[in-house]
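Novice: Okay, here's the prediction I keep looking at, along with the sequence it came from:
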Amino acid sequence: MAQPSAANRQSTLAAPDTIAQPFSRRSLLRGALMATGALAVPSFLTGCSSSSGGSGGGKTVSIGSNAAIPEPKGAYQTLFNQVQQTTGLTVNVNWVDHNTFQQNITTYLQGNPQDVFSWFAGERMQFFAAQGLLSNVDDVWAKIGANYTDAMKAQSKGADGHYYFVPFDYYPWAVYYSKSLWASKGYTAPTTWDDFIALAKKMKGDGLIPMAFTDKDGWPAMGTFDYLNMRINGYDFHIDLMRNGTKWNTPQVKAVFDQWRELIPYYSPGFLGLTWQEGAQQLLNKQAGMMVLGLDQIGTIFTGAQADDLGFFAFPEINPTYGQDSVEAPIDGFMMSRSPKNKAGAQSVLEYLGTAAAQQLWLGSNPADIATASGVDTTKYTAPQAASVQLIQGAKHLSQFMDRDTRPDFADPVMLPAIQQFLNNPDGAAGILSNIDKQAKTIWASNG
């Protein structure tokens, strides 16, 4: 399902089933405007279903899906067909592209949403739970709880301790590369920052773009910030920064941007004008040596026979105190609206979606993610999927991604343009951090 968040993450549509330009994630500013009535909600992001029939009660359950593009829509259609067979319910799906769904989520939830809908774990879930826009799904978890680890359970709860989220899939962010290119050049994966920079220099000397970095859409750079901050200042500092909005104008965060400056000379030429797809193609075409991205994105570029050529390593250690103990692993899943027309049916659908069988079926058509439930046959995973499981299970901490770990009215409206401003003018970091700090304090003070 994308980050980011999601994800999240691949393409945007002007209307259901109509492909348009790459997803930008500039969602929350527009969402805030719509909450005040400044923008209208598109007619297709309402309680009506794109399938025949109404949401109703009894044997019909409505689902709001953010997967209108051909893939992963096809994988979800297969899944929802199986939902009908397994539960005996009629499932009506409102297909909306990811970007439009995310941009309009606040007004959608305040209006007449579907019974069940796609969304993300982390602060993005807790934010709406705290506003009373969701139904808790404690009864669902009473049946699916054995399928999940304690870490997944924690990611599915609101601040009040109730469950509001059923995890479905997730994926790591890491440093990706072409195995065959690396084998031909004799490169080995670095574990420390010094080795990372030395490898980038070697790649540049070999005529490669060391880092396929692109940030036209703004959100891809957030993953690099998150890793730099967790590697330098630790997971606890990072999450505190995301959740509380304090400490932005501090030596700790300044150190993140200072470290980042070392990478910029190794980035793709014109990176602020390139989409992540263009960067991933540089990697696929062996023009670039490395790329910091999520499997959910790059796994859609390295497909078929090329999938096993996709390798990755954990973002390198900077501060030995924290090593490589944290992994960015956004979790996607499903939630229930606050007043579902068919609550019992919605619970049955969520119970099925919380099983290994459901997730395995979906992954059969969408091998760019990994399942959240235990019991999935991992022998059917691609090499990148199997390696992703090892990376995530070996982590001490899991973060969700900047635009999921912090407030929705701060991530995109403030941080997205601020990071782009820094990347365009690294010498202006001090002023940028001062401005971020002022905006953060205003947002947290005015909204609680």
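Specialist: Arrived safely, thanks for sending.

Novice: drop to CA atoms for contacts and neighbour counts, all remaining ones
Specialist: Fine.

Novice: Doesn't residue 398 belong to a strand?
Specialist: Yes: checked against DSSP: H, G, I helix; E, B strand; the rest coil, residue 398 lies within a strand.

Novice: how many neighbours does it have?
Specialist: For residue 398, the neighbour count with other Cα atoms under 10 Å is 19.

Novice: do the same with residue 43
Specialist: Neighbours of residue 43 using other Cα under 10 Å come to 9.

Novice: And for the one 5 residues further on?
Specialist: The tally of other residues near residue 48 (other Cα under 10 Å) stands at 20.

Novice: Tell me who's in contact with it.
Specialist: Contact analysis of residue 48 by Cα atoms under 8 Å, 6 or more residues apart in numbering lists 54-55, 94, 114.

Novice: does it count as helix, strand or coil?
Specialist: What three-state DSSP gives for residue 48 is coil.

Novice: What helix or strand is the nearest residue to residue 92 once chain neighbours are set aside located in?
Specialist: Residue nearest to residue 92 in three dimensions, not counting chain neighbours: residue 62, with 4.7 Å by Cα to Cα, 6 or more residues apart in numbering. Applying DSSP states H and E as the criterion places residue 62 in strand 60-65.

Novice: Second structure follows, compare the two:
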Amino acid sequence: MTRSLRRLATLAGSLAFGFALMALTAQTATQTAAAGTLVINAGTSDPAPKQAFEELIERFEAENPDIEVKLNVFDHEGFKTSVRNFLSSQAPDVITWFAGNRMKTFVDRNLLEDVSDVWEDNGLKDAMPSSLSAMTVDGKQYGVPWSYYQWGVYYRRDIFEEMGLTAPKTWDEFMAVNEKLKAGGVTPIAIGTKYLWTAGGWFDYLNLRVNGLPFHLELMDGKVPYTDDRVRAVFDKWRQMVDAGHFLENHATYSWQEAQPFVFQGKAAMYLIGNFFVPFFPAEIADKMDFFQFPVINPDVPMYEDAPIDTVHIPARAQNKEDARKFLAFVARADNQTAMNKVLERLPPNKEATVKDDRFLQAGFTMLSESEGLAQFYDRDTDPEMAKLGMQGFQEFMVKPDRLDRILDRLEKSRQRIFKQ
């Protein structure tokens, strides 16, 4: 029987998942005790991540014939609800997870292993500098990134060319482009905020450009009041666009997908979104679409970006930490990140990796590799309850900007309660 056949199949379904989880917990405890066995629990059940991870493990086993990998693949949503159980008892040796606050939550509970030595021994701070801050808590690294994707402004290049416009690089240029588009009968910015998180993207970028990443992360960590003048400065910029009518009308009634046709039909020119937007481009306009980096607002603030990162970690209670460290170093290698992200059609965090020949991925790779640091997105960087309340406030502000004081006071009371500060 081959190693791949010895791996457990994907666990899915509600009742079946629960019974399988209990059985798996007992099995994992036995497996982790076996010498030369590396147990990995992964929430990679979607076809592309599943294929990428299985091929990675085949390569790892080929280079390490003395190590047998037991890969347990879980339904993505089921994994997110069960990971705390994995970490608290009968922990596997490696788990897949996410950077930012979602990682820090487990670090603060002493459930993840400090792997700063893996970063140091393999030169990862030089190889993956833009991911470093997202993997670091109190100066120590607690995992390794293996895939990410860029955010930015996707736009109709043909409309820009017809109106004599070029991609803006500064806030003043951006506002001028918006005004010319509006005067020409085109909505400058498409957005659908029915499900809130797209408004979180606008807050992220405005805050990153006005105040920078260190301040942004302090706010996400509950250490800064939402009534702080620096936060108000973010909403001042945002309100310039709201008051000028630069956003799609009635955006709160549209999901992010329902707002797409406005761009595809040429009724709107731009969309601030992640690279997962690209596969939705209709064939007839795909060549007319382009991408630019969110413009500079404060020239004294470095260019930080939103780039949600998928990661691997060693649980603090893992049994086979020696082989787990070998695996994390293997995942971090440029050749392996090239192979994985070719399957995923996403970006490798290792700057020495090769990116798939796709103009949007190439543009994103260059931008993120040169970034001074990465945020993970509002709902990954802050407490889940705070994220929900914050994004509700952002949507409300975009519809009723005169309520800003009331919104910020409400968010500040929530911050004090949630973070107990």
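Specialist: Arrived safely, thanks for sending. The model shown is predicted, which means the values in this text are computed figures rather than measured ones.

Novice: if we can go back for a sec, any idea how far the counterpart of the residue nearest to residue 92 of the first structure in the second structure is from residue 32 of the second structure?
Specialist: Residue 62 of the first structure maps onto residue 39 in the second structure, with residues paired by TM-score structural alignment. Relative to residue 32 of the second structure, residue 39 of the second structure is positioned 6 Å away (Cα to Cα, to the nearest Å).

Novice: Return every residue with contacts to both of these two.
Specialist: 92-93.

Novice: Can you pick out the residue with more neighbours from these two?
Specialist: residue 39 (28 against 21).

Novice: Return the distance of the more buried one relative to residue 86 of the second structure.
Specialist: Taking Cα to Cα, one finds residue 39 of the second structure at 11 Å from residue 86 of the second structure.

Novice: Are there residues contacting both of the two? Which ones?
Specialist: What both residue 39 of the second structure and residue 86 touch, as defined by Cα under 8 Å, 6+ apart, is the set residue 92.

Novice: Give me the contact list for stretch 92-107 of the second structure.
Specialist: Contacts of stretch 92-107 of the second structure (Cα under 8 Å, 6+ apart): 28-29, 32, 38-43, 86, 112-113, 134-135, 137, 142, 145, 308-315, 317-321, 324, 375-376, 380-383.

Novice: again, only using 6 Å
Specialist: Stretch 92-107 of the second structure has contacts (Cα atoms under 6 Å, 6 or more residues apart in numbering) with 39-42, 134-135, 309-314, 318, 320, 324, 376, 380-382.

Novice: Check stretch 145-153 of the first structure too.
Specialist: For stretch 145-153 of the first structure, contacts defined as Cα under 6 Å, 6+ apart pick out 373-374.

Novice: what about that stretch, start to end distance?
Specialist: 8 Å.

Novice: which position in the first structure aligns with residue 326 of the second structure?
Specialist: By TM-score structural alignment, residue 326 of the second structure lines up with residue 348.

Novice: Quick one: neighbours of the closest residue to that match other than its chain neighbours, just the number.
Specialist: Distance criterion Cα to Cα, 6+ apart; nearest residue to residue 348 of the first structure, sequence neighbours excluded, is residue 87 at 6.8 Å. The number of residues packed around residue 87 of the first structure, counting by other Cα under 10 Å, is 15.

Novice: which one in the second structure is aligned with residue 87 of the first structure?
Specialist: Residue 87 of the first structure maps onto residue 64 in the second structure, by TM-score structural alignment.

Novice: who touches the residue nearest to the spatial centre of the second structure in this structure?
Specialist: Central residue of the second structure (Cα atoms, centre = their mean): residue 308, 1.2 Å from the mean position. Counting by Cα under 6 Å, 6+ apart, residue 308 of the second structure touches 148, 376.

Novice: Quick check: it vs residue 260 of the second structure, distance?
Specialist: 21 Å.

Novice: Same check on residue 170 of the second structure?
Specialist: Distance, residue 170 of the second structure to residue 260 of the second structure, using Cα to Cα: 25 Å.

Novice: quick one, which of the two is more surrounded?
Specialist: For residue 170 of the second structure versus residue 260, neighbours defined as other Cα under 10 Å are more numerous around residue 260 (20 against 15).

Novice: Apart from its neighbours in sequence, what residue is nearest the more buried one?
Specialist: residue 190 (7.3 Å).

Novice: who's in contact with the residue nearest to residue 92 of the first structure?
Specialist: Taking Cα under 6 Å, 6+ apart as the test, what residue 62 of the first structure contacts is 55, 91-93, 114-115.

Novice: tell me the strands in the stretch 201-350 of the first structure, going along the chain?
Specialist: For the stretch 201-350 of the first structure, the strands defined by DSSP state E, counting those that start in this stretch occupy 209-211, 288-294, 310-313, 326-328, 331-337.

Novice: So which of these is nearest residue 78 of the first structure?
Specialist: Proximity to residue 78 of the first structure (Cα to Cα) singles out strand 331-337 among the strands of the stretch 201-350 of the first structure, at 16.4 Å.

Novice: And the closest one, what does it pack against?
Specialist: Counting contacts by 3 or more Cα pairs under 6 Å, 6 or more residues apart in numbering; DSSP states H and E, strand 331-337 of the first structure is packed against strand 116-120, strand 134-135, strand 166-170.
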